[in-house]
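S.K.: A structural model of the following input is requested.
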Amino acid sequence: MNLLDSPVSLTILAIIIVSSLIGFGSPNQILIKFSLNPYSTVHYRKYYQIVTHIFIHLDWMHLLFNALTFYFFAPQLEFAIGSERFALVFITAGIVASIPSIVKNKDNPNYYSLGASGAIAGVLFSFILFYPTSRIYMFFIPIGIPAPIFALIYLGYCVYASKYHSTNINHEAHFWGAVWGLVITIVMFPNIVEYFIQTIKHIF
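M.R.: Below you'll find the model as predicted:
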């Protein structure tokens, strides 16, 4: 599916790229104001950060990785479920993905989180429900991984990394964004579960 034929995907990607580039030019102003800082979100009622943090990124690699992932999966999902539902999946996944960070860090003024990873994880897992026979290609790995197997590996790694890897990557946001992508898709399309199960039976 062509990105130009997917108006919501195209709009979201354009906003992500433009807002991130603006943030690169004035990091102390844009990044701090629009990143998710749970302390400010809760104590100063900067609720807009729950949404705005989705559309800005820390650096070029962060932006490039998320933009490419979004580009490969978003248009196909928008084609499958429609533009309005696609927008709902993306935005709500980004919001839900931020909730654990808000709860855990609401009293930590030094914690910041930003990027579309949680929202994109929701898009990716919704995509997997509709296209279970697809293969997911990871960077530097030339062999495609069957989508259901990739989903299990992804969730397992997120759980492991969130417990044992102390990095700046918000693995919990990735996990809950992905889970929410499954949940909201099943709510909107209850028959998708049976379709998914019947389809993967022919794979394994």
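
S.K.: when you work out contacts or count neighbours from here on, use the C-alpha atoms and nothing else.
M.R.: OK.

S.K.: what sits against residue 97?
M.R.: Applying CA atoms under 8 Å, 6 or more residues apart in numbering, we find residue 97 in contact with 118, 119, 172, 173, 174, 175, 176, 177, 180.

S.K.: run this one through as well so I can compare:
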Amino acid sequence: MSVTVLIILVTAGISVWAWNNPTIMDRWIMNPYRVASRGEYYRLLTSGFLHADWGHLIFNMLSLYFFGGFIEQVFGLLFEGSGALYLIGFYLVGILVSDIPSFLKHRNDPGYNSLGASGGVSAVIFAAILFRPLTPIYLYFIPIGIPGFIFGALYLAYSYYEAQRGRGNVNHDAHFYGALFGIVFMIVVYPLVLPQFIEQIAGWRPF
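M.R.: Next up is the predicted model:
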């Protein structure tokens, strides 16, 4: 079994468990106020294994499935013999890092909660885009694919804009900072990915 599939199964299992056990949901959800006032820093990580509903869970896990397999192969080549451990660590740190801005922004708000694997999933997606920037990405049922590097730029701009607005229930900060973490991590561990990325997009033509 691949590490990506294992992460998906564990996340799905914990999410369903929490839906049927309100105590677990309350104890593990990301509540910045409780983190700050009670020192419950574990919530920065456990919240990444919780989801609001089936739609939220399926969307995140499908995204992880489509991109995680490729990054799993990349890590297997970069860290021979330790690729699985690096992928798990990369994913978990992506969740952790992406929750820090939300923690700092809402640590005095007892009513704010956040959950979902979006930070870790965004890290995986953007790591994949660095290696394959021209691979088309399809949104929902739109039949026209958007090249990865264009999708990535639009995604970052939209996430940043919505995070600044601060409206709605979606944690756009987690999307934005999870994506940035994925980009920075890959450039640090494999610097050649940046010139390769630039070379690929420089040769791209829309028609």
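
S.K.: next, the TM-score between them, please.
M.R.: Superposed pair, TM-score by TM-score structural alignment, normalised by the length of the first structure: 0.93. Supporting alignment: 198 aligned residues with a CA RMSD of 1.2 Å.

S.K.: still on that earlier bit, can you list the contacts of residue 97 of the first structure in CSV and add neighbour count?
M.R.: Listed next are those as CSV, based on neighbours: other CA atoms under 10 Å:
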residue, neighbour count
118, 33
119, 30
172, 22
173, 27
174, 27
175, 23
176, 25
177, 32
180, 27
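
S.K.: mind listing what's buried along stretch 87-102 of the second structure?
M.R.: 87-88, 90-99, 102 (16 or more other CA atoms under 10 Å).

S.K.: which ones among the residues you listed map onto helices?
M.R.: Among those, the subset assigned to helices under DSSP state H consists of 87-88, 90-99, 102.

S.K.: ok, back up a step: closest to residue 142 of the first structure among the contacts of residue 97 of the first structure?
M.R.: Within the contacts of residue 97 of the first structure, proximity to residue 142 of the first structure (CA to CA) peaks at residue 174, which comes in at 23.3 Å.

S.K.: and that closest one, what is it in contact with?
M.R.: By CA under 8 Å, 6+ apart, the contact list for residue 174 of the first structure reads 97, 117, 118, 121, 158.

S.K.: just those residues: which are in helices?
M.R.: Assigned to helices by DSSP H, the following of these qualify: 97, 117, 118, 121, 158.

S.K.: where do the strands sit along the first structure?
M.R.: When secondary structure is read from DSSP state E, the first structure shows strands at 135-136, 145-146.

S.K.: between those strands, which one is nearest to residue 60 of the first structure?
M.R.: Distances from residue 60 of the first structure to each of the strands of the first structure were compared using CA to CA; the minimum, 22.9 Å, belongs to strand 135-136.

S.K.: still contacting in the second structure, which of the contacts of residue 174 of the first structure?
M.R.: Conservation of the contacts of residue 174 of the first structure in the second structure, assessed by both residues aligned by TM-score structural alignment, their matches' CA atoms under 8 Å: retained contacts are 97, 117, 118, 121, 158.

S.K.: wait, the last one touches residue 175, no?
M.R.: Yes: counting by CA atoms under 8 Å, a contact exists between residue 158 of the first structure and residue 175, whose distance comes to 5.7 Å.

S.K.: for the second structure, what spans make up the helices?
M.R.: 3-19, 22-28, 32-38, 43-46, 54-78, 83-106, 118-131, 148-165, 172-189, 193-202.

S.K.: using JSON lines, please lay out those together with distance to residue 142 of the second structure.
M.R.: Rendered in JSON lines, the data for the helices of the second structure read as follows (distance: least, CA to CA, whole Å):
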{"stretch": "helix 3-19", "distance to residue 142 of the second structure": "25"}
{"stretch": "helix 22-28", "distance to residue 142 of the second structure": "34"}
{"stretch": "helix 32-38", "distance to residue 142 of the second structure": "37"}
{"stretch": "helix 43-46", "distance to residue 142 of the second structure": "33"}
{"stretch": "helix 54-78", "distance to residue 142 of the second structure": "15"}
{"stretch": "helix 83-106", "distance to residue 142 of the second structure": "28"}
{"stretch": "helix 118-131", "distance to residue 142 of the second structure": "19"}
{"stretch": "helix 148-165", "distance to residue 142 of the second structure": "13"}
{"stretch": "helix 172-189", "distance to residue 142 of the second structure": "21"}
{"stretch": "helix 193-202", "distance to residue 142 of the second structure": "23"}
